[in-house]
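Novice: Whatever this is, show me its structure:
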Amino acid sequence: MLELRPNCELCDVDLPPDALNVRICSYECTYCAACADDVLHNVCPTCGGGLAPRPIRPRQAWRHPHISLGLGFHPASQTRKHTRWSRDEIAAMTARLKDVPPQDR
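Specialist: Now for the predicted structure:
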């Protein structure tokens, strides 16, 4: 199950669970759309993979009481994370991979 991390790991902007401007990689590294597009150029600085829109977890359990789903049962993470990579390391990874389609990386 996705953590739904609460912030951009690069600029630290808040990204609530229902935010539409969130991008994640397959390892759940989380970035705002502005950082994903303008700084990272669709390259995760950790794994080198692409960044896709994060799904929205429904607020309520639409199938309740039979199945316990939704943010009420599975809340978003409150643990803020930050990239471990320096801006120079990010720029080097991005420059190397930004012109390679994610499926070919």
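
Novice: Every contact and neighbour count from this point should use C-alpha atoms.
Specialist: Fine.

Novice: mind listing the helices for this protein?
Specialist: Using DSSP state H, the helices found in the chain span residues 33-34, 87-97.

Novice: Out of these, which one sits most buried?
Specialist: helix 33-34 (a mean of 18; mean count of other CA atoms under 10 Å).

Novice: For the comparison step, fold the sequence that follows:
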Amino acid sequence: MLELRPSCEHCNTALPPESTQAMICSFECTFCAHCATTLLQNICPNCGGGFAVRPVRPLQNWKNDNFLGKYPASAMVKYRPVDLAAHRLLLERLSAIAPEKR
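Specialist: Model (predicted):
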């Protein structure tokens, strides 16, 4: 079950469960679309993987209790700004490799 973390790990922008601006890697590192695509250039600073748009959990119980009311979003903020100098080194190593090949 996705945690649906509440904010961008780098800039701390709010990313509520219904946000279409949340991007995640396969480990659920969570960043806003601006940070993920512009600053981080689709390379997760924590694992080196790529990002995908985080799915939005349904607000209503359409079927089998699979909705936000039963499975709420996480309230735990993981605010850990990216070390941009270290990320530049990671970008140099990985930017020429497609996310699915990393």
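
Novice: quick revisit: of the helices of structure 1, which is nearest G49 of structure 1?
Specialist: Smallest distance to G49 of structure 1 across the helices of structure 1 (CA to CA): 8.9 Å, for helix 87-97.

Novice: Look up the average distance of the closest one to its aligned counterpart in structure 2.
Specialist: On superposition with structure 2, the mean distance recorded for helix 87-97 of structure 1 (mean CA distance after the TM-score superposition for structure 1) is 1.8 Å.

Novice: Redo the helices of structure 1 as CSV? Include distance to C44 of structure 1.
Specialist: What follows is the helices of structure 1, written out as CSV (distance: least, CA to CA, whole Å):
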stretch, distance to C44 of structure 1
helix 33-34, 12
helix 87-97, 8
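
Novice: right, and P102 of structure 1 touches C44 too?
Specialist: No. Counting by CA atoms under 8 Å, P102 of structure 1 stays clear of C44, with 9.9 Å between them.

Novice: For these two, list the residues in contact with both.
Specialist: Common neighbours of P102 of structure 1 and C44 (criterion: CA atoms under 8 Å, 6 or more residues apart in numbering): G50.

Novice: before we move on, the earlier item: out of the helices of structure 1, flag the one nearest Q60 of structure 1.
Specialist: Comparing the helices of structure 1 against Q60 of structure 1 with CA to CA, the closest turns out to be helix 33-34 (25.6 Å).

Novice: before we move on, the earlier item: which one of the helices of structure 1 lies closest to P58 of structure 1?
Specialist: helix 33-34 (20.6 Å).

Novice: Settle it for me: which of P102 and C44 of structure 1 has more neighbours?
Specialist: C44 (27 against 15; other CA atoms under 10 Å).
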